[in-house]
Structure formats: structure tokens, C-alpha cells
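Engineer: sharing a sequence plus its predicted fold:
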Amino acid sequence: MKVRTEVDSEDIPVLGHRGFRGSLENTMPAFRRALRYANGIEFDVRTTKDGKLVAHHDGTFKSEEGAFRVNEVSLPMLRKLHPLGPLVPEVSEVLSLDAALLNADVKEREVVEPLVNIIERRKAIERTIFSADEPETVTTLLRECPDCRVGLSIVDYRSMAWLFKTGGLYSVHVPIDVVSYIGYRPFITLLRVLRRRKLRVYLWNYRMDELLWVPRLIHLVDAVISDDPARLRKVFRCSSKVPLW
């Protein structure tokens, strides 16, 4: 894969990370706001006790009544107990959005089959990338839908060990935070190796300053999953070309 030496930032797809990360993340207001600035959205998928697929990152949530597991309460109870109440959307609602790209981050193996089914019914397969950070979930996705675009999210060294042992991956979702563990130059080398292996690189962020790091790395990635697409687009607009540091 040829490495770009000059990058027009408008050529790089931007997805809103949980829409916008923050108090309203993984809600329809966050997704709609993100789509004012981004090409698409990234959202997390879990299942409730009654089998409803919802956009929710953590496996648990807290309310005045106590702590609850998402998969141990029904959707009506989830919306009654959850601090965000009815703002917690079903995946079917998310799929109704006019997004060019969707990244469904699968948090439980149990959601793979029903998630693929609903996305197929909605004729959204061609605009959806499935990802997971558990190797077993990635394997299940590849087996359930061989024609789907499936990516692995790197979250620890185990992810890296497993990455090069499997075939069929479409993308690798790499956190900027890896820079703080291995250093800048080794991180650049890693991104180049991934792209030489014909893997798409989706850059995301956990605790780093994406406005500082994305411009440094954008020439080596295929998409950015942004915590704040509005601010990132402003950075892009500062120059017609993004300088490569």
C-alpha cells in the first residue's frame, strides 16, 4: 500500500466516537449532532434481558436504585432506571440515521447474530463496519458474516498478539494511546506495517489529545473515530492541507 506524502483532510472519513463522547454519548442527540460534522458514527452494541439491541458502552449502569447490568434488565426497565432514561436508543433507531458510515462496536458475542440480521434487513451492510476488542467476538463475526467488514479494536498487548494470527480482517482500530506505551516512532512503524498488510487503520482515542495527535498521524490512517468531530473539523479547516510532522 502506497504511503501518502500529502493529505487532504477532507479525504479522510471521520466518525463520531459514540456520537460525541461525554454525558450524552451513545444517544440519538449525540449521533445527530455528530452527523453535522462527521461522515458517520461509531456506537456500542449490547443486549437487554428481553433481547433488544441497544447502544450502550458499559456492561453496567448506576442509578438511585443501585447498580444494574444491561443484560439483566428489560428495555422498559432499562429506560426507567437508567440516568439517561428513554435517550438510550435501540440499534434500530441508530440505523434510521442518514449516516454514510456506521461502525458497530460489538460488546457481547450474544449480539452478533441478531445484529447482523437487523443490519441486513435494513440493507445497511455496505455502510457498516463491525468491530470488537475480544478476539472471540471477532472470530464469531467473521464466521457469522464472512462478507461483512470486520475489524479488531486494539486494547492491550493480547490484541497485538492475536492480530497477526488471523485472516479475514478488514480493519484494525488503533488507539492513539499506544503512543504513550511504545513511543512515537515505534507507533508510526506499527501503522505502516498494518497498512502494508492491506489492513485499514481506524484511529480512535481513549485519554489522549486527539486535536494534537490526529494531524501528526492522519497520513497513515484510513479513518478517524473522533471524540469531538466539530472541534476536529475546525482543526482541519485551519489549513487546506494537513502538515505531516
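Structural biologist: Thanks, I have the structure now.
Engineer: CA only for contacts and neighbour counts going forward, please
Structural biologist: Noted.
Engineer: part of a helix, is Asp44?
Structural biologist: No: in this structure, Asp44 is strand, not part of a helix, as judged by DSSP: H, G, I helix; E, B strand; the rest coil.
Engineer: for the closest residue in space to it that isn't next to it in sequence, which residues are in contact?
Structural biologist: Using C-alpha to C-alpha, 6 or more residues apart in numbering and skipping the chain neighbours, the partner closest in space to Asp44 is Asp105 (4.6 Å). Asp105 makes contact with Glu42, Phe43, Asp44, Val45, Phe130, Ser131, Ala132 under the criterion C-alpha atoms under 8 Å, 6 or more residues apart in numbering.
Engineer: make JSON lines out of these and add neighbour count and distance to Glu120.
Structural biologist: Shown next, in JSON lines, are those (neighbours: other C-alpha atoms under 10 Å; distance: C-alpha to C-alpha, whole Å):
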{"residue": "Glu42", "neighbour count": "28", "distance to Glu120": "18"}
{"residue": "Phe43", "neighbour count": "24", "distance to Glu120": "17"}
{"residue": "Asp44", "neighbour count": "23", "distance to Glu120": "18"}
{"residue": "Val45", "neighbour count": "24", "distance to Glu120": "16"}
{"residue": "Phe130", "neighbour count": "24", "distance to Glu120": "13"}
{"residue": "Ser131", "neighbour count": "26", "distance to Glu120": "16"}
{"residue": "Ala132", "neighbour count": "26", "distance to Glu120": "19"}
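Engineer: could those be laid out in a markdown table, adding distance to Arg233?
Structural biologist: Output for the contacts of Asp105, formatted as a markdown table (distance: C-alpha to C-alpha, whole Å):
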| residue | distance to Arg233 |
| --- | --- |
| Glu42 | 17 |
| Phe43 | 20 |
| Asp44 | 23 |
| Val45 | 26 |
| Phe130 | 25 |
| Ser131 | 24 |
| Ala132 | 26 |
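Engineer: against that first model, consider the following:
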Amino acid sequence: MSHALSIRPATAPVGPAALTGGRAPAAAHTPAGPPRIVAHRGGALLAPENTMAAFRAGLAAGARTLECDVRLTRDGHLAVHHDDTITRMAAPTSVRTRGRVADLTRAQLEQVELRGGHRIPFLEDVLALAGAAGASVYIEVKVAAAAEPVARMIREMRTGEAAHAGDAVISFHPDALQVVGRILPDVDRSYLVHWTRRAAFDVIESVGARWLGARIDGIRAGAVTEAHRRGLRVNVWTVNSHRQLSRALASGADTVTTDDPHWAARRLGLGSAAH
């Protein structure tokens, strides 16, 4: 049986953003409580990534936040798929095994059989599932052109009191985050980086984001402390080993993205990924 890691103070779940006119918040952020667990691609070690089976497995493991990747189809739909092509995930027996998501229509993608007999879902499917479970969603915009339709879909589907609480749009593309901010200023945005260089903070401030999303093995010493001093929250990805989880805790990260939320919760001694 795995022993729980000792937990240093991190952040409580974050509510609606209340962003401030293109500037990062000035007030310092003080973490309180263990990090929240985010199910990467639904829980990619629990079921094939970015499938409805993975998202259901992530929720069943207790995750209250799901992460998914979104790409724009040729006819303007939002496919939940990480790669720019279907090659890696398509089953050998699929009627279509190759092709770029951007070059295919929704109808064509719906014909694609993924490994294990799964199908490519669309963003509305994931939002509906999360909404029914009371869970939040981190939506990674893989291409800047998808930013506006993603924001509009969130606005259409996530309605009601505190509908956006915990939701976030995340991206490596600053222009995508800027577009989302204009349409949905109350939804958190996270700038993704492989390395926590100081220039990242300038980008975050310029687009008015509130989160830094850093690769766990690319965090420089003191980066999370600096982010908190600036009033930002920090998510680290993708945490799948004891060493990486220990590093995430030591860094002071607010949320931890993992392919196995059940494992992460057990290691943290939470009993479930819910937090």
C-alpha cells in the first residue's frame, strides 16, 4: 500500500475569475490546503485519452476537474482530440486511420473508430458530462482559431448560478487567451509553458490571465512563489510519478494535473481526487 505524502499548504478551489482589465491581479495569493487534482485528458491511464470513457473514469476516480484538448474541425465543430492528426489514436480497423482534424468534417470524425472501440467526442459532450456531475473543465485550446467558438460554447452551455466556477481555458497561444478573455472575462485562463522563464509573467499580465500552467519538469526554483506573489495560481502538468508529485508539493503548486487521479489522491492521502 502506498504511503501518503506530507502535504504543504496549497490553494482552495478557485471560483469565478473576476479578471482585471488585461492585468494580472496585484494582491498576493496565499495558498491554503492540499492541491486540487485535475484529470489529464480525462484520466489517460484509466482509459484511452480524451474519450468519454476516460472522462467518466476520471469522475469515477473522484476528480472534480477534467482536462481536455480541443481542435477545430473543417466545418467549425470542436473535436476533443490532442494530436493534430488522428493517426496515433485511430484503430487499425477504422474506416479512416489518417488525416488532420482541421481537414476533416464532424461527420467524417464521427466515423473514426479509436483504439478500444471508442469514438472522438466533441466539447459539448464533455461539458454536458461535467455539468451533470458538478465538475469543472480545463479546456486546452490547441489552435488559436478555436478560441472564439470555445468561449461561445462555454457561455451557451455553462449557465446558471456559479456556472463557470472552477472552469478554465488553457493554451500555449496568448492570442487565444486574449480572445477568450474578451468574450468570457469571468472564466479563468491559464498560459501554458514548458519552462518557467520570467517572460511568461509578462505574457500572463498582457492577456489578463490568472493562472500559469507549467510542465512539472520545467519549473525553475522560486517560480511558483513568484507567481503567488503576483496574485497568480499555478497548475503543474503532467504528474505521474512519486518524484514528480513530491516536486509539485515542494513547489507550492495549486493544482496538479495527472493521468491517474485515483493514484494521485491516494498518494496525497485524500481518499479520492475530490478537493
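Structural biologist: Yes, it's here. Bear in mind that the values here come from a model prediction, so they are computed numbers and not experimental data.
Engineer: what's the match for the residue nearest to Asp44 of structure 1 in structure 2?
Structural biologist: Aligned counterpart of Asp105 of structure 1 in structure 2: Glu140 (TM-score structural alignment).
Engineer: can you give me the buried ones in the longest helix along structure 1?
Structural biologist: When structure 1 is parsed with DSSP state H, its longest helix is helix 184-196. Neighbour counts using 16 or more other C-alpha atoms under 10 Å place Phe187, Leu190, Leu191, Arg192, Leu194, Arg195 of helix 184-196 of structure 1 among the buried residues.
Engineer: residues contacting the most centrally placed residue in structure 1?
Structural biologist: Nearest residue to the geometric centre of structure 1 (C-alpha atoms, centre = their mean): Glu42, 4.1 Å. When contacts are counted by C-alpha under 8 Å, 6+ apart, Glu42 of structure 1 is found next to Leu15, Gly16, His17, Arg18, Gly19, Leu102, Asn103, Ala104, Asp105, Ile225.
Engineer: closest to Asn117 of structure 1 among those?
Structural biologist: Ala104 (13.1 Å; C-alpha to C-alpha).
Engineer: next structured bit after the strand or helix carrying that closest one?
Structural biologist: Element membership for Ala104 of structure 1, per DSSP states H and E: strand 101-106. Counting by DSSP H and E, the element after strand 101-106 of structure 1 in chain order, helix or strand, is helix 112-121.
Engineer: what is that next one packed up against?
Structural biologist: Other helices and strands packing on helix 112-121 of structure 1, by 3 or more C-alpha pairs under 8 Å, 6 or more residues apart in numbering; DSSP states H and E, are helix 135-144.
Engineer: and the helix it packs on with helix 112-121, angle?
Structural biologist: If you take axes from the mean of the first three to the mean of the last three C-alpha atoms, to 10 degrees, helix 135-144 of structure 1 sits at 50 degrees to helix 112-121.
Engineer: distance of Val101 of structure 2 from Pro185 of structure 2?
Structural biologist: Distance, Val101 of structure 2 to Pro185 of structure 2, using C-alpha to C-alpha, to the nearest Å: 28 Å.
Engineer: Asp167 of structure 2 now?
Structural biologist: Distance from Asp167 of structure 2 to Pro185 of structure 2, by C-alpha to C-alpha: 12 Å.
Engineer: my read is that Asp149 of structure 1 contacts Ala132, right?
Structural biologist: In this structure residue 149 of structure 1 is Arg, not Asp. No: Arg149 of structure 1 is beyond contact range of Ala132, at 11.7 Å (criterion: C-alpha atoms under 8 Å).
Engineer: quick one: the helices in structure 1?
Structural biologist: 28-34, 75-81, 91-95, 112-121, 135-144, 157-163, 178-182, 184-196, 210-217, 229-237.
Engineer: the fifth one aligns to what range in structure 2?
Structural biologist: Okay, so that is helix 135-144 of structure 1. Alignment of helix 135-144 of structure 1 against structure 2: residues 174-183, by TM-score structural alignment.
Engineer: the second one too?
Structural biologist: Following TM-score structural alignment, the partner segment of helix 75-81 of structure 1 in structure 2 covers residues 106-112.
Engineer: tell me the buried residues in that stretch?
Structural biologist: Quick answer for stretch 106-112 of structure 2 (16+ other C-alpha under 10 Å): Arg106, Leu109, Val112.
Engineer: let me have those in CSV, extended by distance to Ala209 of structure 2.
Structural biologist: As requested, the buried residues of stretch 106-112 of structure 2 are exported to CSV (distance: C-alpha to C-alpha, whole Å):
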residue, distance to Ala209 of structure 2
Arg106, 31
Leu109, 32
Val112, 36
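Engineer: nearest to Ala60 of structure 2, out of those: which one, please.
Structural biologist: For these, the minimum distance to Ala60 of structure 2 (C-alpha to C-alpha) is 26.0 Å, reached by Val112.
Engineer: can you tell me how far the closest one sits from Arg96 of structure 2?
Structural biologist: Val112 of structure 2 is 6 Å from Arg96 of structure 2, by C-alpha to C-alpha.
Engineer: same check on Glu205 of structure 2?
Structural biologist: In terms of C-alpha to C-alpha, Glu205 of structure 2 sits 43 Å off from Arg96 of structure 2.
Engineer: repeat that for Gly252 of structure 2.
Structural biologist: Where Arg96 of structure 2 is concerned, Gly252 of structure 2 sits at a distance of 45 Å (C-alpha to C-alpha).
Engineer: and Gly166 of structure 2, by the same measure?
Structural biologist: Distance from Gly166 of structure 2 to Arg96 of structure 2, counting by C-alpha to C-alpha: 36 Å.
Engineer: equivalent analysis for Asp125 of structure 2, please.
Structural biologist: Taking C-alpha to C-alpha, one finds Asp125 of structure 2 at 22 Å from Arg96 of structure 2.
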